[in-house]
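Colleague: sequence-free structure coming up:
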């Protein structure tokens, strides 16, 4: 109606009205088409990357923007690298493997991305921390990749200081900012204490490990496990919030072991507490009826530490 009134106001003849009507309709359709095909995910790759190995995740080296769910899925798109280059076809196939076929995606990358060797400093830090995924290391000034690493290096550190002292500068340090990439299991919705985690309760994404807490990185680590404390939606699931696998339960008969000098001694006992491997629990020696403390070393086995009420 608005278009018709405008055409009448301009006092155009029937033929011109028809022509301008077609133009307006074309522009309207063009705008609608542009909105319908607007990218829901943008993937940007540089001209060259230096991967940590021949099998990596897209999110370790690409910049991803768009709808968060799509970004999370695309971040874990697997890339198999060989031949010294990464092609657009490989990236598209990896996105399809993540169930993103048919999603409007803008892929900004050259015809092929050149593959180099892993950054020496990043590789040394990753291996020293026994980290299987990428560690991005950004020193605040150029540094020799062979510079000694600080003791106590561990995953989750946000930065480290490298000692680059020389005879002229005996106390000179370079700060290196670290980003620890890792697949993470994340809660889709709030999870309650005591709740058993199901596959549909969580999802996987590639995130940044910025804590010393050990985070779950696969569905197998959390599926069927019980939560010790609540977990908020969107928060990675830490291994410490899961009820551990108890291999000894209160009332179970167990084997008590102890080493006296060079002699190993075993006896029958009964657990008074439950425990996982590494836990210290109380047990009763069934021969002497005495209560002793020991460390759970396996299913039904406890290594004696000390007695609690006398006796051997």
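Modeller: On my side now, so go ahead. Predicted, not measured: the structure shown is a model, and the values here were computed from it. Residues are numbered from 1 along each chain as shown.
Colleague: rest of the way, CA atoms for contacts and neighbours
Modeller: OK.
Colleague: Residue 8 and residue 35, how far apart?
Modeller: Using Cα to Cα, to the nearest Å, residue 8 is found at 30 Å from residue 35.
Colleague: And residue 282, by the same measure?
Modeller: 67 Å.
Colleague: More neighbours: the two, which one.
Modeller: residue 282 (24 against 10; other Cα atoms under 10 Å).
Colleague: Check the gap between the more buried one and residue 268 for me.
Modeller: With Cα to Cα as the criterion, residue 282 and residue 268 are 14 Å apart.
Colleague: Now residue 253: closest residue in space that isn't a chain neighbour?
Modeller: residue 270 (4.4 Å; Cα to Cα, 6 or more residues apart in numbering).
Colleague: For that neighbour, which three-state class applies?
Modeller: strand (DSSP: H, G, I helix; E, B strand; the rest coil).
Colleague: That one contacts residue 283, correct?
Modeller: Yes - shown here, residue 270 and residue 283 form a contact pair, counting by Cα atoms under 8 Å, at 5.5 Å.
Colleague: so where do the helices sit in the protein?
Modeller: All helices of the chain, identified by DSSP state H, fall at 2-9, 14-36, 68-75, 88-97, 120-128, 219-222.
Colleague: Direction-wise, compare the first one with helix 14-36 and give the angle.
Modeller: What it means is helix 2-9. 150 degrees (axes from the mean of the first three to the mean of the last three Cα atoms, to 10 degrees).
Colleague: Can you get me a residue count around the residue nearest to residue 253?
Modeller: Using other Cα under 10 Å, residue 270 has 23 neighbouring residues.
Colleague: Then residue 220?
Modeller: By other Cα under 10 Å, neighbour count at residue 220 equals 11.
Colleague: hold the first one in mind and look at this next one:
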């Protein structure tokens, strides 16, 4: 829980300088050397949909604990008006039950954000999008009625919006930015490395079509990355892979299951595989090549 002294310390810093970098004690444990650091950075100009504002909708959130990262990023902000203050952040974390960490807060003393406008809300609901949608255009007609587009898919970069103005149709080109909180890299990651809990953060990202993003950091720990990643790059299923438990040529343990009977023997992997993969193996005793499921490090189960 955030102490009253800690809250006053944050507010004092906010009054003294435009940009603050503060360490806030959110429990008695936060003064110990073992306390985890929770880092929150908020910049101005975020667009948020109607409804509750989560911290991850407007902030870059990082913590070495996936559980604290998930819980803190989902904390609900309740700002007064269209600006967020350090006190709003501290209050949100307190109400979310975040404790046992030191908070590093990087933000201005008042950070403006924008609620979606009527056109953005209409298009977001029409497309079924659950995140935020930012529509950029040179302007729209006053009093015009938006005509439903023939199709609108999340991730589309642009659209020609049609308006019915006094019975005449007018077309206005618009640029679209589809925003969604997702797990991102908190540091540079080289291709092939295993993902650790210290490599993860959550932030709102611009979504591309036909991409599946991660929203739970726990799902990524232990996976490998298939290409180099810069800080802030979002993790997608295209660039992550379950870690290989078996490589081609490895000496492995073969388990043969037949009903309640389980027989173990040695074998050789003919393929590589992660947990749950179906790979080709060779039984060292019979020299027979069979297929089995990777059930653990160096272990393949064959059903007969």
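Modeller: Happy to help now that I have it. Quick caveat: nothing in here was measured; it's all calculated off a predicted structure.
Colleague: What would you report as the TM-score here?
Modeller: Overlay of the two chains. TM-score (TM-score structural alignment, normalised by the length of the second structure): 0.49; 224 aligned residues with a Cα RMSD of 5.6 Å.
Colleague: ranking the helices of the first structure by burial, who's on top?
Modeller: Of those, the one with the most neighbours on average (mean count of other Cα atoms under 10 Å) is helix 68-75, at a mean of 20.
Colleague: what's that one packed up against?
Modeller: Helices and strands touching helix 68-75 of the first structure, by 3 or more Cα pairs under 8 Å, 6 or more residues apart in numbering; DSSP states H and E, are strand 63-66, strand 202-209.
Colleague: again, only this time at 7 Å
Modeller: Secondary-structure packing of helix 68-75 of the first structure (3 or more Cα pairs under 7 Å, 6 or more residues apart in numbering; DSSP states H and E): strand 202-209.
Colleague: The strand it packs on versus helix 68-75: what angle between them?
Modeller: Computed by the same axes, to 10 degrees, the angle between strand 202-209 of the first structure and helix 68-75 is 70 degrees.
Colleague: From the contact counts, what lies against strand 202-209 of the first structure?
Modeller: helix 68-75, strand 173-187.
Colleague: try it again with 6 Å
Modeller: Under the contact criterion of 3 or more Cα pairs under 6 Å, 6 or more residues apart in numbering; DSSP states H and E, strand 202-209 of the first structure touches strand 173-187.
Colleague: Report the buried residues of the strand it packs on.
Modeller: Residues of strand 173-187 of the first structure classed as buried under the neighbour-count rule (16 or more other Cα atoms under 10 Å) are 174-176, 178-187.
Colleague: Quick check: residue 220 of the first structure vs residue 73 of the first structure, distance?
Modeller: Distance from residue 220 of the first structure to residue 73 of the first structure, by Cα to Cα: 18 Å.
Colleague: how about residue 68 of the second structure, secondary structure?
Modeller: Three-state assignment for residue 68 of the second structure (three-state DSSP): helix.
Colleague: so how many other residues sit close to it?
Modeller: For residue 68 of the second structure, using other Cα under 10 Å, the count is 19.
Colleague: so how far is residue 183 of the second structure from it?
Modeller: On the measure of Cα to Cα, residue 68 of the second structure and residue 183 of the second structure end up 14 Å apart.
Colleague: and what of residue 55 of the second structure?
Modeller: For residue 55 of the second structure, the distance to residue 183 of the second structure (Cα to Cα) stands at 14 Å.
Colleague: Of those two, give the one with the bigger neighbour count.
Modeller: More crowded of residue 55 of the second structure and residue 183, by other Cα under 10 Å: residue 183, with 30 against 26.
Colleague: residue boundaries of the helices in the stretch 51-200 of the second structure?
Modeller: Secondary structure of the stretch 51-200 of the second structure (DSSP state H, counting those that start in this stretch): helices at 55-58, 66-73, 86-95, 118-127.
Colleague: Quick one: list the elements packing against the shortest one.
Modeller: Spelled out, it's helix 55-58 of the second structure. Counting by 3+ Cα pairs under 6 Å, 6+ apart, helix 55-58 of the second structure packs on no helix or strand.
Colleague: returning to what we had before: in CSV: the helices of the first structure, plus distance to residue 257 of the first structure.
Modeller: CSV is the format used below for the helices of the first structure (distance: least, Cα to Cα, whole Å):
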stretch, distance to residue 257 of the first structure
helix 2-9, 91
helix 14-36, 70
helix 68-75, 49
helix 88-97, 52
helix 120-128, 36
helix 219-222, 31
